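Asker: need a 3D model of the sequence below.
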Amino acid sequence: MQKTRIIFWGLFLILSALSLLSGQVTRPEDLSFPPLKFEPPNPADFRVVLANGLRAYIKEDRALPIVNLTAIIHTGSLYLPKEKAGLDSLLSDCLIKGGTKTRTGAVIEERIDFLGGTLSFSVGERTSTLSLSVLSKDLDEGLDLFFDVLMNPEFREDSLKLAKGRLIEQMRAANDNPSLVLAREYQKVLYGEHPLTYQASKATVESLISSDLKAFHGRYFFPKNIILAAAGDFSREQLKSKINRYASKWANKPLSFPAISKSFPQPEPGVYFIQQKINQGYVSVGHLGIEDTNPDYFAVQVMNFILGGGSFTSRITSKVRSDEGLAYNTGSRFTYRWGFPGTFAGYVQTKSETVGYAISLILKEFERVRQELVTEAEMETAINYYLESFADFFQSPIGTMVNFANLELQGKPLNYYATFRDKIKAVTREKVLEVAKKYIQPDKMV
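Answerer: Sure thing, here's the model as predicted:
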């Protein structure tokens, strides 16, 4: 027993001495670490121009035997005339399901399923995206299906008929969702009669035919109006060669977009009420916002985080939800849209009998942030949020390439991410007060 103790204490003393000699600390609170430093990748390192002017951002990533490819097309619902409202939704549904000149939609979907991959398409306001994900061993067949759908859609009548039925049912169901109704009507009030607010009706959907979809596709789907993003298990040079085989056979066309007004009538300030048989009130109170190219964009982001965008740390959420217990869903937001001002709103979902009181609390917070400097602690929390979440822009290789493609498509500087953190850190309490006074406008509230 005595011998065991001697050995134990001898080992203890040796280890302690080694610890001291190596400079190791003996208490957790004495530990120190060098600061983490993350530099965003440079878009120029991934950009290439392929046959017929098809631009692409390509990154090799051998972590998994998977290839992801996305085509971002500069077109969307904004470029539809009012009488064609709904064509964007039908295009989303039918580009794949409607088949191509040589394949039915069922064959395309069966092959993608057999490969264990995915192929999807969606139409947004000003951009549309076709995305492919396949195992790297199946890349050749995946590319063939991807470019066949992108270049040669047929929009067969049987698929179009089914898509119309689905869309009309979705439109009916949308009126049963108070949140969707509020968002739709709030935008109508702020933007007025404008392509940003055109809504499909049963009549416009039923009037659309296959040739309408083909004409829209033909007007915008060609190499110079598309940017590709690719990431995965491939050789960069080999992928460029494979894509060029398709792009070289794909002719460009003259490109023009309809003129869209950027002028919006100021709505009459007041209360706009939508009657529904529900026991809660869904409220948005605000006005038009700014574009994300505005020089004050970063200061507005910090200001709104403090006001109502920062979840439980924000003033509106703390007051309306935590202090008063009036709502689970409340806050404020600035939305952004490419080329047009977005919207600003304080929002709340609360019991019908407390709607008025909840609105009054939100308006008081609007006024407070316009009248007094935010605290140092609020500034630190807001700025740290944006700095610490910065790496989220680069969570996945394909997401990073898509982000770079969107920068170019929207005409933003390619050093956007390189300067992002410095612009956030440059925001001061005084600047927050300045932008709050400038961009929260009580006399324009609806």
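Asker: from here on, just use CA atoms for contacts and neighbour counts.
Answerer: OK.
Asker: quick one: stretch 59-67 to chain centroid distance?
Answerer: Stretch 59-67 sits 23 Å away from the centroid of its parent chain (C-alpha atoms, centre = their mean, to the nearest Å).
Asker: got the end-to-end distance for it?
Answerer: 10 Å (C-alpha to C-alpha, to the nearest Å).
Asker: mind listing what's buried along that stretch?
Answerer: 59-61, 66-67 (16 or more other C-alpha atoms under 10 Å).
Asker: reformat the residues you listed as CSV; add secondary structure and distance to Val402.
Answerer: What follows is these, written out as CSV (DSSP: H, G, I helix; E, B strand; the rest coil; distance: C-alpha to C-alpha, whole Å):
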residue, secondary structure, distance to Val402
Lys59, strand, 11
Glu60, strand, 14
Asp61, coil, 15
Ile66, strand, 16
Val67, strand, 14
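Asker: could I get the residues you listed as a markdown table with distance to Glu378?
Answerer: Listed next are the buried residues of stretch 59-67 as a markdown table, based on distance: C-alpha to C-alpha, whole Å:
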| residue | distance to Glu378 |
| --- | --- |
| Lys59 | 39 |
| Glu60 | 41 |
| Asp61 | 39 |
| Ile66 | 43 |
| Val67 | 43 |
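Asker: what is the nearest of those to Lys431?
Answerer: Ranked by distance to Lys431 (C-alpha to C-alpha), these are led by Lys59 at 38.6 Å.
Asker: looking at the buried residues of stretch 59-67, which is nearest Arg103?
Answerer: Checking the buried residues of stretch 59-67 against Arg103 with C-alpha to C-alpha, the nearest one is Val67 at 22.8 Å.
Asker: list the residues that contact that closest one.
Answerer: 132-136, 139, 230-234 (C-alpha atoms under 8 Å, 6 or more residues apart in numbering).
Asker: apply 6 Å and report the result again.
Answerer: Val67 is in contact with 133-134, 136, 232-233, counting by C-alpha atoms under 6 Å, 6 or more residues apart in numbering.
Asker: for Leu150, see how far away it is.
Answerer: If you go by C-alpha to C-alpha, the gap between Val67 and Leu150 works out to 17 Å.
Asker: please apply the same query to Pro413.
Answerer: For Pro413 relative to Leu150 (C-alpha to C-alpha), the value is 28 Å.
Asker: okay, the two: which has more neighbours?
Answerer: For Pro413 versus Leu150, the count of surrounding residues by other C-alpha atoms under 10 Å is larger for Leu150: 20 against 12.
Asker: thinking again about what came up before, identify the farthest-apart pair in the buried residues of stretch 59-67.
Answerer: Lys59 and Ile66 (12.4 Å).
Asker: just the helices in the stretch 251-400 of the chain please.
Answerer: Along the stretch 251-400 of the chain, counting by DSSP state H, counting those that start in this stretch, helices occupy 297-304, 315-316, 355-371, 376-388, 397-409.
Asker: compare with the first, here's sequence two:
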Amino acid sequence: MKRSIIIMMSFLINVNGGAGYKKEVLKNGLKVLAYEKTKLPMVVCIYSFKIGSIHDPKGKEGLVNLLVSMLEKGTEKRTYTQIGEEFAILGTRFSYDVSRTFSTLGITTLSENLEKSLEILSDIIYNPTFPKEEFEKEKERLINEIISNKSEPDYVSEILFTKYICKDHPLGHLPEGDENSLKNINLEDIKEFYKKYFVPENAICVIVGPQSPDELIDFVKKYFEKEKKGENLPWFRLPPPISGINVKIFHMNINQSYITMGHFGPLRKSPDFNAARVMNYIFGGGGFSSRLFEEIRNKRGYAYSVGSGFLIIDPYPSLYTFGLQTKIENTNDAIRVIFEEINKIKREIKDKEIEDTKSYFKGYLPRITETYYQIATNLLTQELYELPEFFWEKEIKEIENLKKDEIIEAARKYLDPQNILIIIVTDTSKYKW
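Answerer: The predicted structure is shown next:
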């Protein structure tokens, strides 16, 4: 275990008409971001570990997801049932999530019930007992859920795309793992991993409420400043880029083809990310107004829906995917159209497309911080992805000032039809590439 030097830092600034914001690192290494929002008597607190499925031990994929789902299953003070009952009495909403690079546990509660709710959340995070009976039930539930999901072609397509784009990299599986890898996980694996890595130095706490930032941080200190040492998280190499046009075809007894195409894309903190997101909106991310929707849905009637987007996994490159479901006989032509549209947007974008896209983001970005939960999640995004303070405010101006050549350059940089993965899940007895 490495020794760490804790540097205390804090600063307070005023934003959004007087709302306070403060960031502080506690004595135990926990980073805290506190934001004052006075409209309603409610508080959102999100506790995030910088631990995701990328940290799953090889052969035991799904361990982090299983571990996080077990945290609420019993503590030194409470049973799983008691935790649920106490949150229900308080009217507190509890949730958790596991992604590829981080995990979150959060509560939304009334201000008057904040301290009691934080005490329960702290108990869940710091004092889990991982009861064996609950472990076996939760593992079985997750295994059955994965087996059930594998009857869905879009889920199978997601598994396959992740596997083949990342190859043998630790990012090459979904957070829930696989039914076989889950069977390899025992209770001691969970306890040992929790002890090593689920410590404050590997975590961020964001809290948003009507109290002042100092008061909010004092609440966090009271319930989360417990000293707990562990190990630094391992760092993994970047996944290798895909080389050439890779086509993978898989059989299912279905009457359509499920197509997922793509490659790696920009980092969220890349200087040209906003140019890339504007380009993507025009290409396929803009729903009814996108080029892919117009060409594949409106003109040809090949699919009910088609789109593209970035799956952000900083500090690793995003996954840039585009896909659709279509009749088997239309599969190859739909793929051909996507290639054509990739090549077109790398050459020319219309002024009207840029104007409409900028108008969309001008209306959309201010709305992503309207609620307490939205503010909390965006502050967490800011910290996890090393973005500027209140990045959403700056991005409105950045997008407004983008020039056409910057957007076309983003298309040329991040759309690569010569190095791309194509996953086709279909009835192979009726389809030929």
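Asker: re the thing from before, of the contacts of Val67 of the first structure, closest to Ala426 of the first structure?
Answerer: Gly232 (36.3 Å).
Asker: burial measure for that closest one, as a count.
Answerer: 24.
Asker: quick revisit: so which of the helices of the stretch 251-400 of the first structure comes closest to Asn175 of the first structure?
Answerer: helix 355-371 (21.0 Å).
Asker: could you figure out how far the closest one is turned away from helix 297-304?
Answerer: 130 degrees (axes from the mean of the first three to the mean of the last three C-alpha atoms, to 10 degrees).
Asker: what's the closest of the contacts of Val67 of the first structure to Ala418 of the first structure?
Answerer: Closest approach to Ala418 of the first structure among these (C-alpha to C-alpha): Gly232, at 23.7 Å.
Asker: trace the closest one over to the second structure, please.
Answerer: Under the alignment defined by TM-score structural alignment, Gly232 of the first structure corresponds to Gly209 in the second structure.
Asker: would you check that that match makes contact with Ala34?
Answerer: No. With contact defined as C-alpha atoms under 6 Å, Gly209 of the second structure does not reach Ala34; the gap is 8.2 Å.
Asker: distance of the corresponding residue of the second structure for Phe366 of the first structure from Ile282 of the second structure?
Answerer: Aligned counterpart of Phe366 of the first structure in the second structure: Ile342 (TM-score structural alignment). Separation of Ile342 of the second structure from Ile282 of the second structure (C-alpha to C-alpha): 11 Å.
Asker: so these two - more neighbours on which side?
Answerer: Per other C-alpha under 10 Å, whichever of Ile342 of the second structure and Ile282 has more neighbours is Ile282, with 24 against 19.
Asker: aligned to that one, what sits in the first structure?
Answerer: So, by TM-score structural alignment, Ile282 of the second structure is matched to Ile306.
Asker: coming back round to it: for Thr335 of the first structure, find the nearest of the helices of the stretch 251-400 of the first structure.
Answerer: helix 297-304 (10.3 Å).
Asker: ok, average deviation of the helix or strand containing Lys161 of the first structure from the second structure?
Answerer: Using DSSP states H and E, the element containing Lys161 of the first structure is helix 157-174. Taken over the aligned residues, the distance from helix 157-174 of the first structure to the second structure averages 0.8 Å (mean C-alpha distance after the TM-score superposition for the first structure).
Asker: what range in the second structure does that helix sit on?
Answerer: Mapping helix 157-174 of the first structure onto the second structure (TM-score structural alignment) gives residues 132-149.
Asker: got it, and stretch 391-402 of the first structure?
Answerer: With TM-score structural alignment as the criterion, stretch 391-402 of the first structure aligns to 366-377.
Asker: show only the entries of the contacts of Val67 of the first structure found in strands.
Answerer: 133-134, 232 (DSSP state E).
Asker: what is the nearest of these to Arg219 of the first structure?
Answerer: Distances from Arg219 of the first structure to those, taken by C-alpha to C-alpha, are shortest for Ser133, at 26.6 Å.
Asker: any idea what that closest one aligns with in the second structure?
Answerer: By TM-score structural alignment, Ser133 of the first structure lines up with Thr108.
Asker: equivalent analysis for Ser241 of the first structure, please.
Answerer: Match for Ser241 of the first structure (TM-score structural alignment): Asp218.
Asker: surely its match is within a helix?
Answerer: Yes. Secondary structure assignment places Asp218 of the second structure in a helix (DSSP: H, G, I helix; E, B strand; the rest coil).
Asker: how close does it get to Lys346 of the second structure?
Answerer: Relative to Lys346 of the second structure, and taking C-alpha to C-alpha, Asp218 of the second structure is found at 52 Å.
Asker: neighbour count: these two, which is higher?
Answerer: Neighbour count, other C-alpha under 10 Å: between Asp218 of the second structure and Lys346, Lys346 has more, with 19 against 13.
Asker: I'd say the more buried one and Ala410 touch.
Answerer: No. Contact criterion C-alpha under 6 Å: Lys346 of the second structure and Ala410 do not qualify, at 8.4 Å.
Asker: wasn't Phe121 of the first structure part of a strand?
Answerer: Yes. Under three-state DSSP, Phe121 of the first structure falls within a strand.
Asker: alignment lookup: it to the second structure.
Answerer: So, by TM-score structural alignment, Phe121 of the first structure is matched to Tyr96.
Asker: helix, strand, or coil at the nearest residue to that match once chain neighbours are set aside?
Answerer: Ranked by C-alpha to C-alpha, 6 or more residues apart in numbering and with sequence neighbours excluded, the top spatial neighbour of Tyr96 of the second structure is Leu105, at 4.3 Å. When classified by three-state DSSP, Leu105 of the second structure comes out as strand.
Asker: number of residues surrounding Leu105 of the second structure?
Answerer: For Leu105 of the second structure, using other C-alpha under 10 Å, the count is 22.
Asker: does it touch Val98 like I think?
Answerer: No. In this structure Leu105 of the second structure lies outside contact range of Val98 using C-alpha under 6 Å: 9.0 Å.
Asker: which residues are common contacts for those two?
Answerer: Common neighbours of Leu105 of the second structure and Val98 are not found (criterion: C-alpha under 6 Å, 6+ apart).
Asker: ok, Asn406 of the first structure to Phe147 of the first structure distance?
Answerer: From Asn406 of the first structure over to Phe147 of the first structure (counting by C-alpha to C-alpha), the distance is 20 Å.
Asker: make that Gly105 of the first structure, sorry
Answerer: 14 Å.
Asker: what does Thr428 of the first structure give?
Answerer: Distance from Thr428 of the first structure to Phe147 of the first structure, by C-alpha to C-alpha: 49 Å.
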